[in-house]
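Asks: Generate a structure from the sequence data that follows.
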Amino acid sequence: MRILLGISVLLRFLQTAAYISLFFFSLIKLKEPKRKRIVLTVAIYIAVAGAYCALLALYGQELAERLIIPVEVGLSLLLIVLCCADRWAVSLFVMFTQFNLYLGISYISDVCSTDTSLLGYQIQYLIFRTALFGALLFFNFKFLRPRFRRLVEVLGNEWRSIALAAFFFYVLEAVILYFPRFYWYEQDCRWYLVASSYLVFFSVYLLIFRSINAIVGKYEEQERGRILAQQNKLWEEQLAEQKNAVSAARRDRHDLRHHYDTLLSMLEGGKTQEAVSYLNAQTRRAESAALAGVCEHPAANAILSRWAARARESGIKTEIDARIPESLPMDEVALVGILANAFENAVESCLRTPEGSERFITVNIAFSTPYNGAKKLHLVFENSCADNIVFDGDFPKSQKPGGGTGTKSITYSAERYNGMVEFTVQDSVFRTRILLHL
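Replies: Model prediction:
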């Protein structure tokens, strides 16, 4: 029986460690390389679990109970240091929030476990906690993560105040449940204090995040309006260019006979080199006058064509292979925002390369529908870059005051569509990879 109880305590500890890890993973951004960091964290957790069980066997349950909070806090801080790529304020908010929910779930599981035998109680307790932890983690991964990541990208120093509120609630819950002695030694288990505190906890959290969502919604509307204005301006410019191209084509058709006469005169006079130069000049003129249709999607074609023209005007060699259909099952404004921000970043990166170096931008975009019917849009931007690019976590640090908005906007739009964004540099080539699940 003693061995079975020891095993049940070990399982409870491992369950707690698994919950802490999965709760963090459901909300935070992980550092690279992810797999190695996760494996290292799991190995440390298992070692700590063994040490905790050894203390339980040597010194009894009372000491093990008093070490619960320090051990949980230590494991969470270790996970933050090893795996979390978010700011400390965000990480601490997640940590104290998961502690608050963990205490509530453990309390409910304890109250609901009615078996009078010690082993039966431990089994019931494990089952109830597993069910509640599983439901919470499913909610986090399925529904909460996209919304939470949106707040992480938009908010800044506000996270300090939010993390502080979560910390105060954790202290309050710890005092109610564990001081001056553990709640399970009380006849009523202090249910009225616990229920009241969690009612306040959820009410305050709801109020905070409703207010934040209102702020974020206003910000998104402003960003949407800015992108729409940019898109309308680009379409107006493209329409003007199309009119100019049509007028130029009419003039060229009218002047075609004169070009033939000029070429014929040069060739008859033996001026072959001059004739070749004349033909090359006319070819370049025709290419610059023609408006490239890079894809079938009207909005994507407008933004890509315009930025390609700007890049070429700046002496940047630009190649685009965009296989985007005429219509996509996604917000057109979001698509334009991704393309404009990625192309603008590529142009600015090229212009910061040393004079005389090769400047180029290559864009590859493909829309696919695999056998399972899941629609995907894969975008890759590659461009020449300087050697002094510095990363802050997964994001390149902007080299202009107030910069960095473009990469955050791309990331937010990708997360809206359950996608991913990757920024990398190798051999003076900067790559932006974007995957959208439509």
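Asks: Could you use CA atoms for every contact and neighbour count after this?
Replies: Noted.
Asks: who's in contact with the nearest residue to residue 368 once chain neighbours are set aside?
Replies: Nearest non-adjacent residue to residue 368, counting by C-alpha to C-alpha, 6 or more residues apart in numbering: residue 376, 5.4 Å away. Residues counted as contacts of residue 376 (C-alpha atoms under 8 Å, 6 or more residues apart in numbering) are 367-369, 435-438.
Asks: I have a second one here; can you model it like the first so I can compare?
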Amino acid sequence: MQAAIYLAFGYVLMESPWYILACVPFWNQRRVSKKVIGLMAFFMIAFRAATAFVLVLAVPNWLNYTMYGYLLNYALLIALFFRAFCVSPIRLFYVFLLLYSISSCINNLSVGCLRFLFPGMSVTMSTFPLLTVVVFGIFLLLLPILYRFLKGGLRRAVEGLDWKSILLLCVTPITFAVIALVFIGYGDAQEIKDTGLDILYLLVSLAGIASYFVNLKMLMGSAQRLQNEHELETRLALQAQNYENLTQGIEAARAARHDLRHHLNAVRDFAAQDDKTGLLRYLDEYAASLPQDEGPDWCENRAVNALLKHYLAQAAGAGVELDVKLDLPGGAGVPDTDLCVIFGNIFENAARSAAAAGKGARIRARCETGEADIVLTVENSAGTAIPHGEGLGLRSVEAAARKYGGTARFEERAGVYLSRVLLRKDPPPGDGPGTQEDLKRGTPLHEPTQ
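Replies: This is a model prediction of the structure:
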């Protein structure tokens, strides 16, 4: 009974903090309330303690079956995370690998220290409760550093990198995780503990953690360079398009001035002959020959409006229903270059995806410009042939939003793709993402039916 109590108590203190920390990188992507996530964490902790308690009391030679307890625990944990957060398996797997390596390193360091201080003692959770206290104490010391990293660099990596990059990051650490599991299974089944084995296990854990940070830093640097290059290409494309529009406007104005002289001569002749009927007929013909307007103006911001005319005209030509109302004045408080990156990428993706959705496709967009912020919400039908994906365009939008202390979120539900962007006109110091509550003004215009 005593061993069962010690083990259950140990799992509560040694593992439950990691369940909570694992939520931090995905906090902006949660799909349930904070209260529900808290209840899930409580259930997970209670389940872990109960399985450990029952295992010790009901199973002879229970040390040989601890590996099955770990696997059952991880399976339930993954299921709960998929329910609580809108996150891909590879991202969840990557974060779990990192936290597993760090927790394993803390556990083994604690065991090694206690064996050195208490030689000859069996230092396990089921026989030595001081181990649980030491592990929890080390965790509390490292908590500020871990929380800052999980909320900062790791959250940006999880939200910004595509799944192929995340998969690449997992290759090296998964090797160390498998080795660590072998060490745990072997060590739990041994009556006599080997100090050399503990040191080797500690070194393996440290190597795994080091590989995480080195690979993550290198890949994030590469991703940042790609984003900068994409933003530069976008701005150059916008400048080229504006130059082409300006050139076409100048040529059209020159041709109009040349033709206007002939039209004025014709009008003068009709007036001189007092041929009112002929003059009116000529003016009607001239009015009918004038080029049609390129389309409605979608907003007052000239640079963004030029982009929207281009992409929304493509969507309208493909039969997409448009419901667009944008309050975006010139001099909105954010440079036009960054606004063009955000609006251009979002509406380009929306136009392509909606056009591929076929009959009944629609784009619905709203933009509100307040005194302190700009909120853009776009919903569009999602065609399976041309998905939005995780390309550089959306990552450029996220980077631009963070630049102005805002947030950008993208998700697909029931065939409708939702894009929500918040920009602050006066960004706070640093470039951290905004809070979840900042997006309340950018909630969907309507919830897609399930």
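Asks: now the residue nearest to residue 368 of structure 1: how far from residue 43 of structure 1?
Replies: Distance of residue 376 of structure 1 to residue 43 of structure 1, computed by C-alpha to C-alpha, to the nearest Å: 36 Å.
Asks: Quick one: the strands in the stretch 251-400 of structure 2, in order.
Replies: Along the stretch 251-400 of structure 2, counting by DSSP state E, counting those that start in this stretch, strands occupy 321-326, 362-369, 373-381.
Asks: Among those, show me which one is buried the most.
Replies: Among the strands of the stretch 251-400 of structure 2, strand 373-381 has the highest mean neighbour count (mean count of other C-alpha atoms under 10 Å), at a mean of 25.
Asks: Just the angle for it relative to strand 321-326, thanks.
Replies: Strand 373-381 of structure 2 runs at 180 degrees relative to strand 321-326, counting by axes from the mean of the first three to the mean of the last three C-alpha atoms, to 10 degrees.
Asks: So what does residue 94 of structure 1 match up with in structure 2?
Replies: With TM-score structural alignment as the criterion, residue 94 of structure 1 lines up with residue 95 in structure 2.
Asks: Can you give me every residue that contacts the residue nearest to its match when sequence neighbours are not counted?
Replies: Nearest residue to residue 95 of structure 2 in three dimensions, chain neighbours excluded: residue 22, at 7.0 Å (C-alpha to C-alpha, 6+ apart). Shown in contact with residue 22 of structure 2 (C-alpha under 8 Å, 6+ apart): 95-96, 99.
Asks: What is the nearest of those residues to residue 290 of structure 2?
Replies: Nearest to residue 290 of structure 2, judged by C-alpha to C-alpha, of the contacts of residue 22 of structure 2 is residue 95 at 61.4 Å.
Asks: helix/strand/coil for the closest one?
Replies: Following DSSP: H, G, I helix; E, B strand; the rest coil, the label given to residue 95 of structure 2 is helix.
Asks: Tell me the gap between stretch 143-154 of structure 1 and the middle of its chain.
Replies: Stretch 143-154 of structure 1 has its C-alpha centroid displaced from the chain centroid by 9 Å (C-alpha atoms, centre = their mean, to the nearest Å).
Asks: Indicate which one of the strands of the stretch 251-400 of structure 2 is closest to residue 154 of structure 2.
Replies: Counting by C-alpha to C-alpha, residue 154 of structure 2 lies closest to strand 373-381 out of the strands of the stretch 251-400 of structure 2; the figure is 25.8 Å.
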